[in-house]
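A.B. asks: please find the sequence and the predicted model below.
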Amino acid sequence: MGVNDEKTFLITGASKGIGLALAHRLAAAGHQVVGLARSANDGFPGTLISADLADAKQTHQTFEQLSQRFSFDGIVNNVGLVKPQRLGEVDVTSFEDVMRVNLFPAIQGTQSILTGMKARGWGRIVNISSLTVLGSIERTAYAAAKAAMISFTRNWALELAQTGITVNAVAPGPTETALFRANNPPGSVGEERYLSSVPMKRFGQPDEIAATIAFLMSDDAAFMTGQTLFVDGGASIGKLIF
């Protein structure tokens, strides 16, 4: 895709971090970007809609309104919620909250734009998973939700394989977003724990993750579907032991 081949993309969780970096990258390439987030951001390079994606009814109404207003060519299901809990402390209410925010908008948003993409014979669906699907402490709910995103990816890819719509997932490793740094400041125990799991010994940058997503949204990725790309500095292949 180039500037002369403008597409319209929808991104959830778009006001910061990876979602915002992706919005800037897609807009710079000449595409129209529509974002959803709980709070507005004056620096968003497109149309940013405020919505509580934890509210299934409001989410449905928002997606329906947007699908009537825009002709979407793709969606990035990026919104997420983490509630760290050890196994003995996991409560079903928190578990349900994490599953609902991570999974329901992905289904609702994709369904809302599916008919238009099928009609045009071109579409891109990218689900944001996580390195935690391979195992992480205090992530019973989050890792389960992100594993479900990979399952969505494989199932939807099979269903849509002959429609011109591709479905892929990106699973980032530790990424240096503002939220991550707030919880893991330089020199902290948390920073060291995360760094010890990454062979490259550094954190990913939001734009590095966004670059992979943007590739999957492009024409160049037309023959790739049902795949999960780990963008994690080598963390998914394990640490080297000398």
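C.D. replies: Nice, I can see it. As the structure is a prediction and not an experimental result, all values here were calculated from the model. Residues are numbered from 1 along each chain as shown.

A.B. asks: from here on, contacts and neighbour counts on C-alpha atoms
C.D. replies: Fine.

A.B. asks: scan the chain for its longest helix.
C.D. replies: Assignment by DSSP state H gives helix 92-120 as the longest helix of the chain.

A.B. asks: how about it: buried residues?
C.D. replies: Going by neighbour count (16 or more other CA atoms under 10 Å), the buried part of helix 92-120 is 95, 97-106, 108-110, 112-114, 116-118.

A.B. asks: and the strands in the protein?
C.D. replies: Using DSSP state E, the strands of the chain run over residues 8-12, 32-37, 47-50, 74-77, 123-128, 165-172, 228-231.

A.B. asks: next up, a second structure to put side by side with the first:
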Amino acid sequence: MTLKTATLVTGGSAGIGRAICEMLLAEGRTVINLDYVRPDWQHPKLAFFQADLTNAEQTQAQARSITQQYAVTALVNNAGATRPGTIDTASLADLDYVVALHFQASILLTQAVLPSLRACGNGRIVNISSRAALGKPERIVYSATKAGLIGMTRTLAMELGGDGITVNAIGPGPIATELFRNSNPEGAPRTQRIIDSIAVKRLGTPEDVARAAMFFLSPDNGFVTGQVLYVCGGTTLGTAAI
């Protein structure tokens, strides 16, 4: 039996993940959303699998279910959580949570879909990192693990390039998602200061990030790998290496 090809997106129920799913669906692709929250939207070519991605057993079980039903030719490791805190206040529980979500889940899912990524000859992996990987106060565990995703991206690009698989990362800056608004309410002085610090003088949208993901996910873009694209409105200017 030939399995239907699909793109797997974690955390696709809302925010950046949803925008990526919607653009993939608009392109006619079959999309799998793996999230712990059931989406409040539907599409004929969207499949939903539910799991707490910080739980290794749940993640592996759903990965098995997915790979038994679909040939995954592209993977977007998008699910994330901030867990704000300084070095004085960060807890071991915070660290364990973001490591499990950002690292553990990404590695387990990459391992699960590697056979189909290799088999298709032009597999694609996109890891959603963050501008915070370059440093951000009060985000010690978040910035550290998002920086780690960049290291993982570069290593995977080297290991998998010979199989035709590209691996790239996106580092979103301030994006107007529900997660961002929870910490930075619209109209608040802190939020305005953030906007004023952005070169283009506006917050990004989930669609801004999704368009970047679509570039990396294209089967035709096989000569770009191991790269980080900061979708940040210019907030990395003066900090990111050339």
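C.D. replies: Received it, and whenever you're ready, just let me know what you need. All of these numbers come straight from a predicted model, not from anything done at the bench.

A.B. asks: quick revisit: okay if I get the strands of structure 1 as JSON lines plus mean neighbour count and distance to residue 209 of structure 1?
C.D. replies: JSON lines is the format used below for the strands of structure 1 (neighbours: other CA atoms under 10 Å; distance: least, CA to CA, whole Å):
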{"stretch": "strand 8-12", "mean neighbour count": "24", "distance to residue 209 of structure 1": "14"}
{"stretch": "strand 32-37", "mean neighbour count": "23", "distance to residue 209 of structure 1": "17"}
{"stretch": "strand 47-50", "mean neighbour count": "17", "distance to residue 209 of structure 1": "21"}
{"stretch": "strand 74-77", "mean neighbour count": "26", "distance to residue 209 of structure 1": "12"}
{"stretch": "strand 123-128", "mean neighbour count": "26", "distance to residue 209 of structure 1": "10"}
{"stretch": "strand 165-172", "mean neighbour count": "26", "distance to residue 209 of structure 1": "7"}
{"stretch": "strand 228-231", "mean neighbour count": "20", "distance to residue 209 of structure 1": "7"}
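
A.B. asks: now the helices for structure 1?
C.D. replies: Counting by DSSP H, the helices of structure 1 are 17-28, 56-69, 92-120, 140-160, 178-183, 189-195, 206-216.

A.B. asks: how close does the residue nearest the centre of structure 2 sit to residue 162 of structure 2?
C.D. replies: Nearest to the mean C-alpha position of structure 2, by CA atoms, centre = their mean, lies residue 78 at 2.1 Å. Counting by CA to CA, to the nearest Å, the separation of residue 78 of structure 2 from residue 162 of structure 2 is 24 Å.

A.B. asks: ditto for residue 55 of structure 2
C.D. replies: To residue 162 of structure 2, residue 55 of structure 2 is 31 Å away according to CA to CA.

A.B. asks: compare the two and say which is more crowded by neighbours.
C.D. replies: residue 55 (14 against 11; other CA atoms under 10 Å).

A.B. asks: leaving out chain neighbours, which residue sits closest to that one?
C.D. replies: In this structure, residue 55 of structure 2 finds its nearest non-sequential neighbour in residue 100, 7.4 Å apart by CA to CA, 6 or more residues apart in numbering.

A.B. asks: the one you found contacts residue 59, correct?
C.D. replies: No: with contact defined as CA atoms under 8 Å, residue 100 of structure 2 does not reach residue 59; the gap is 10.5 Å.

A.B. asks: what residues do those two have in common as contacts?
C.D. replies: residue 53 (CA atoms under 8 Å, 6 or more residues apart in numbering).

A.B. asks: residue 238 of structure 2: neighbour count?
C.D. replies: Around residue 238 of structure 2 there are 8 residues (other CA under 10 Å).

A.B. asks: list the contacts of the residue nearest to residue 55 of structure 2.
C.D. replies: Counting by CA under 8 Å, 6+ apart, residue 100 of structure 2 touches 53, 54, 55, 56.

A.B. asks: switch those residues over to JSON lines; also include distance to residue 224 of structure 2.
C.D. replies: Formatted as JSON lines, the contacts of residue 100 of structure 2 follow (distance: CA to CA, whole Å):
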{"residue": "53", "distance to residue 224 of structure 2": "28"}
{"residue": "54", "distance to residue 224 of structure 2": "30"}
{"residue": "55", "distance to residue 224 of structure 2": "32"}
{"residue": "56", "distance to residue 224 of structure 2": "31"}
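
A.B. asks: who wins for most neighbours among those residues?
C.D. replies: residue 53 (27 neighbours).

A.B. asks: spatially nearest residue to the aligned partner of residue 99 of structure 2 in structure 1 (excluding sequence neighbours)?
C.D. replies: Counting by TM-score structural alignment, residue 99 of structure 2 lines up with residue 99 in structure 1. Spatial nearest neighbour of residue 99 of structure 1, excluding adjacent residues (CA to CA, 6+ apart): residue 145 at 5.5 Å.

A.B. asks: ditto for residue 106 of structure 2
C.D. replies: residue 77 (5.9 Å).

A.B. asks: next up, the contacts around that neighbour.
C.D. replies: 9, 10, 106, 125, 126, 127, 128.

A.B. asks: where's residue 93 of structure 2 relative to residue 185 of structure 2, distance?
C.D. replies: Distance from residue 93 of structure 2 to residue 185 of structure 2, by CA to CA: 26 Å.

A.B. asks: what's the answer for residue 15 of structure 2, then?
C.D. replies: Per CA to CA, residue 15 of structure 2 is found 16 Å from residue 185 of structure 2.

A.B. asks: fine, thanks again, bye for now.
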